[in-house]
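Participant: structure, please.
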Amino acid sequence: MRKVDLATFAAAHADGATVIDVRERVEYVGGHVPGARCIPLGDLHASIRDLPRGGTVYVICASGNRSQVGADLLGRVGIDARSVAGGTAAWARAGHPLTDGSRA
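Facilitator: Sure, this is the predicted structure:
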């Protein structure tokens, strides 16, 4: 299963992990994990060639459902991708910061 818990993700994020937010842009603008790049799930396949291949990519959404689909898609093309359990909602509930606006 391509899923990580919030503590594992928080540690990876602190170390500068690559984070892809697969929510729609309007959701992303409302608040996202700092540094996360917005690639809506429907656009993910077309963006595969732009993603790093050398490390783990963390995929996040609102609650963990879309990110699981995204992580599975990336895994099928050889990218080490992990879905963040609980998503952005769990990140915020745990007291981690969110960034608003369209910039990562």
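Participant: only C-alpha atoms from now on, for both contacts and neighbour counts.
Facilitator: Will do.
Participant: ok, how many other residues are close to residue 104?
Facilitator: 17 (other Cα atoms under 10 Å).
Participant: ok, now residue 7?
Facilitator: Residue 7 is flanked by 13 other residues according to other Cα under 10 Å.
Participant: quick one, helices of this structure?
Facilitator: 6-14, 25-30, 41-44, 65-76, 87-93 (DSSP state H).
Participant: what comes into contact with the second one?
Facilitator: Residues lying outside helix 25-30 but in contact with it, judged by Cα atoms under 8 Å, 6 or more residues apart in numbering, are 21, 38, 40, 100, 101, 102.
Participant: what's the end-to-end length of stretch 56-72?
Facilitator: 13 Å (Cα to Cα, to the nearest Å).
Participant: second chain to compare with the first, below:
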Amino acid sequence: MREADVDVFAAKLAHGGFVIDVREPDEYTTGHVPGALSAPLSGLGSVLGELPGDRPVYVICASGNRSARAAEQLAALGVDAVSVAGGTAAWARAGRPLVRGNAAHAA
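Facilitator: The predicted structure is shown next:
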């Protein structure tokens, strides 16, 4: 399973990186990375058709545990998936912005 720290992830996101948030909907609405598609781990299969096939998919959760599992599942399906180390907590600790509400909510 591939992993990126929040600084690498932020640089990739700034250049059009694709990100999914595998936390539950209530966690997502309390604060998520700008542009993150909500794709709870329990329903990950329902968003497979929305994932790009031509670039990495960054996977984020609260702390990195669920995103690591999701990245492994996606990689097994042929998706170029990268887990974000430290998750949304590390993103927020680094002073990066969070969006509240359901923007980019899919699943």
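Participant: JSON lines for the helices of structure 1, including distance to residue 52 of structure 1?
Facilitator: Converted to JSON lines, those look like this (distance: least, Cα to Cα, whole Å):
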{"stretch": "helix 6-14", "distance to residue 52 of structure 1": "15"}
{"stretch": "helix 25-30", "distance to residue 52 of structure 1": "21"}
{"stretch": "helix 41-44", "distance to residue 52 of structure 1": "13"}
{"stretch": "helix 65-76", "distance to residue 52 of structure 1": "11"}
{"stretch": "helix 87-93", "distance to residue 52 of structure 1": "21"}
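Participant: of these, flag the one that's most buried.
Facilitator: helix 65-76 (a mean of 20; mean count of other Cα atoms under 10 Å).
Participant: how close does that one sit to structure 2?
Facilitator: Taken over the aligned residues, the distance from helix 65-76 of structure 1 to structure 2 averages 0.5 Å (mean Cα distance after the TM-score superposition for structure 1).
Participant: ChimeraX command for the buried members of the contacts of helix 25-30 of structure 1?
Facilitator: ChimeraX command restricting the contacts of helix 25-30 of structure 1 to the buried ones, with burial defined by 16 or more other Cα atoms under 10 Å:
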select :21,38,40
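Participant: biggest separation within the contacts of helix 25-30 of structure 1, which pair?
Facilitator: 40 and 100 (16.3 Å; Cα to Cα).
Participant: what's the neighbour count on residue 37 of structure 1?
Facilitator: Neighbours of residue 37 of structure 1 (other Cα under 10 Å): 19.
Participant: most distant residue from the middle of structure 2?
Facilitator: Using Cα atoms, centre = their mean, the residue of structure 2 lying farthest from its centre is residue 95. It sits 17.5 Å away.
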